[in-house]
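In: sequence and computational prediction follow.
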Amino acid sequence: MDANHEILKRNVSGEIRKLGKYASESVEELVNFGTHMFSWLMELEVDEADPTINLLFRNYLDVVDSISLLLKVGSGDTAIILLRSAFEIAMSILYILQEKTEERGLAYQLAHFKYIQKQNKKLDKGSDQYASFLDILKKDINARNIIEKIEIKDRKPVIDAIEQIIKQQINEEWLRIEQLKKSSGTKIEWFHLFDGPRNLKGLCEKLEHHALFDILYASWSLTSHGKASMNAHMPGGGIKRLRSPHDIKSIMTWTMNLTIEVYYKTLKNRIPNKTNNFGIWYHSVRSNYMDITDNNKKLLNRL
């Protein structure tokens, strides 16, 4: 059999099974506690910021749960893509909780509704954007033959409903930022509002995660954007096989680090009466956490 073909087989070796099972179970335990936290958050009296925090927290759990499934079969490269997503969600949660929680929570909601509003206007036959959108479709080799089959529904009721959702005082802040950025053509991000950071890097620096952004996030982004193909080259000239244990240790470590920080700061800010529950839970999983992060542990040190 051709050697390269052998390298690329989806062969789940004993090493991957053992390490993948260990990794998956460790991350699953994070998700299990997170589901309890989500229930506690949903029981709180709702204020303006809660829908944002709760939905971000749910999204974070969903991504981490998916990481656990990929680790189980050794799909490290794909898990890195999700780890990057988890990082961005985690930074959003931590930034909202840091200060000005209501304003920042509303800013996140507003950015979402602005995006939905923009997409709906493209599909509204009465809008200026509709004609431009059709021109774009006609130029697309995959879309131009199906334009006539696309069912365009009346989007105006949706657009009007979104207008009602957007709070006036927050919308004024959005319009202020929009004017400031008009000359540069810079896309508005939700964290720009209320004198926020200029970009994600600035947001991470505000949260004291300078190195995490500059070193790890930059590396994860290469994988997410399809620019890490050359990383499959291994020392000696080989090619990393599919379902490889190569990155599992790093993925487990950073998934746990991020999750523990998100859990602790969410509990401390939103449900401080449950911090004792966190302490008891953390003590129960600490041995697993140390197994993952301690370089002297034989199980993982081989990687």
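Out: Nice, I can see it.
In: make it CA atoms for all contacts and neighbour counts henceforth
Out: Will do.
In: quick one, longest helix in this protein?
Out: For the chain, the helix with the greatest residue count under DSSP state H is helix 14-42.
In: buried ones in that helix?
Out: 16-28, 30-31, 33-34, 37, 41 (16 or more other C-alpha atoms under 10 Å).
In: and the closest residue to residue 77 other than its chain neighbours, what element?
Out: The spatially closest residue to residue 77, leaving aside those adjacent along the chain, is residue 223, at 7.2 Å (C-alpha to C-alpha, 6 or more residues apart in numbering). Counting by DSSP states H and E, the element that carries residue 223 is helix 218-224.
In: buried stuff in the next helix or strand after that helix?
Out: Next along the chain after helix 218-224, taking DSSP H and E as the criterion, comes helix 248-270. By 16+ other C-alpha under 10 Å, the buried positions in helix 248-270 come out as 248-249, 251-256, 259-260, 262-267.
In: take this one as well and set it beside the first:
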Amino acid sequence: MTSKTNAGRFFEDYRLGETIRHAVPRTLSGGERALYHALYPARGALYSSDAFARSVGLPASPLDDLIVFHTVFGKTVPDISLNAVANLGYAEGRWLAPVYPGASLTAASEVIGVKQNSNGKSGVVWVRTTGTDETGRAVLDYVRWVMVRKRDTDAPAPETVIPELADAVAPERLVVPDGLDFSSYDFALAGEPHRWGDYEIGETIDHVDGVTVEEAEHMMATRLWQNTAKVHFDAGAREDGRRLIYGGHVISMARALSFNGLANAQAILALNGGAHANPCYAGTTLRAWSEVLDKAETGAPGVGALRLRLVATTGDAFVLRGADGRYLPEVLLDIDYWAAVPV
């Protein structure tokens, strides 16, 4: 009997410097937008209205930044994280161009680091992933690192290479969408009056609202993004018999909740870093809070950038780590990103 099926890559299958082209291009449409806004309480004006988008210099409403992220991420799963133990973090992510309905996205990843764990049963793989549209234009790139099981525990450990990654994307490397102009920004339509200058470094914002994650919506989301990671689908993939909620689902939920207090943080420009601090399961009620980490000017008219920490938690706001420096068990997500805000 011959087998034509693919069991996915294991740690020993990765080679430093190789580029992996990911299968199945995806043409995005208004359907993805409708489903995204059904799954998450997303209310950003830029992503809800063509008329609003035109009023700030864009030809139409682009697809939500995280639709693009989830689509590109989903392409990588069969080759990068099908046999993952955990997705560990992100760095150096940049949204390079807006994506509109009708675009077809593909993805490729370069292996930039490998390190076998001391137990000899798994290792960490670092990849830089780039998403491109049908014209070959890059629309997104980011680094992530994943802990992946070994197929053969006796396979020799590769030479350890850990990439040097920036703590944050430098403001001068932020890409503001061509034409974006917040000079005539309509704060009433956007939902809040708060400008870039109203936020202070060190300020914290409790986003107040909460939402309970349901099994059905999580499963719908992972199918929507064609994310085939076993731990999200197969209840037998983990010893506890529980399906993990896709970490991107938590990111989108927290980002949507942050509207209350950050309604004018319209476009995500960069993902500086991030950690899925603890697992999330169906039935969990998420809340979110933010901290302003930095501010920067941009070259676009009326557009400033805020560097924000976004935390998803099941506990109290503004509580992150214990005395030992570790994330508290109620903290599910801690991400650091730049957003475009009207000045």
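Out: The structure has been received and is ready for your questions. As the structure is a prediction and not an experimental result, all values here were calculated from the model.
In: tm score of chain vs chain?
Out: Their TM-score after superposition, calculated using TM-score structural alignment, normalised by the length of structure 1, is reported as 0.25; 130 aligned residues with a C-alpha RMSD of 6.6 Å.
In: re earlier: the residue nearest to residue 77 of structure 1: neighbour count?
Out: Using other C-alpha atoms under 10 Å, residue 223 of structure 1 has 18 neighbouring residues.
In: surely it and residue 79 touch.
Out: No: the pair residue 223 of structure 1 / residue 79 is not scored as a contact, 9.8 Å apart, by C-alpha atoms under 8 Å.
In: what about the nearest residue to residue 158 of structure 1 once chain neighbours are set aside, how many residues nearby?
Out: Of all residues not flanking residue 158 of structure 1 in the chain, residue 120 sits nearest, at 7.6 Å (C-alpha to C-alpha, 6+ apart). Residue 120 of structure 1 is flanked by 19 other residues according to other C-alpha under 10 Å.
In: just confirm residue 120 of structure 1 contacts residue 159, I think it does.
Out: Yes: taking contacts as C-alpha under 8 Å, residue 120 of structure 1 lies within contact range of residue 159: 6.8 Å.
In: so what sits against both of these two?
Out: With contacts taken as C-alpha atoms under 8 Å, 6 or more residues apart in numbering, residue 120 of structure 1 and residue 159 have no neighbour in common.
In: mind checking which helix or strand the residue nearest to residue 158 of structure 1 is in?
Out: helix 101-122.
In: and for residue 136 of structure 1?
Out: Using DSSP H and E, the element containing residue 136 of structure 1 is helix 128-139.
In: whichever helix or strand residue 180 of structure 1 is part of packs against which elements?
Out: Secondary structure assigned from DSSP H and E places residue 180 of structure 1 in helix 168-182. Contacts defined by 3 or more C-alpha pairs under 8 Å, 6 or more residues apart in numbering; DSSP states H and E place helix 168-182 of structure 1 against helix 101-122.
In: which positions within the helix it packs on qualify as buried?
Out: Within helix 101-122 of structure 1, the residues that count as buried by 16+ other C-alpha under 10 Å are 101, 103-111, 113-114, 117, 120-122.
In: do a quick rundown of the helices in the stretch 201-343 of structure 2.
Out: Assigned by DSSP state H, counting those that start in this stretch, the stretch 201-343 of structure 2 shows helices spanning 215-224, 230-233, 247-257, 259-262.
In: now the angle between helix 247-257 and the first one, please.
Out: Okay, so that is helix 215-224 of structure 2. For helix 215-224 of structure 2 against helix 247-257, the angle by axes from the mean of the first three to the mean of the last three C-alpha atoms, to 10 degrees is 110 degrees.
In: quick one: buried residues of helix 215-224 of structure 2?
Out: Buried positions in helix 215-224 of structure 2, judged by neighbour count with 16+ other C-alpha under 10 Å: 215, 217, 218, 219, 221, 222, 224.
In: dump those into JSON lines; add distance to residue 50 of structure 2 as well.
Out: Output for the buried residues of helix 215-224 of structure 2, formatted as JSON lines (distance: C-alpha to C-alpha, whole Å):
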{"residue": "215", "distance to residue 50 of structure 2": "32"}
{"residue": "217", "distance to residue 50 of structure 2": "27"}
{"residue": "218", "distance to residue 50 of structure 2": "28"}
{"residue": "219", "distance to residue 50 of structure 2": "30"}
{"residue": "221", "distance to residue 50 of structure 2": "24"}
{"residue": "222", "distance to residue 50 of structure 2": "27"}
{"residue": "224", "distance to residue 50 of structure 2": "23"}
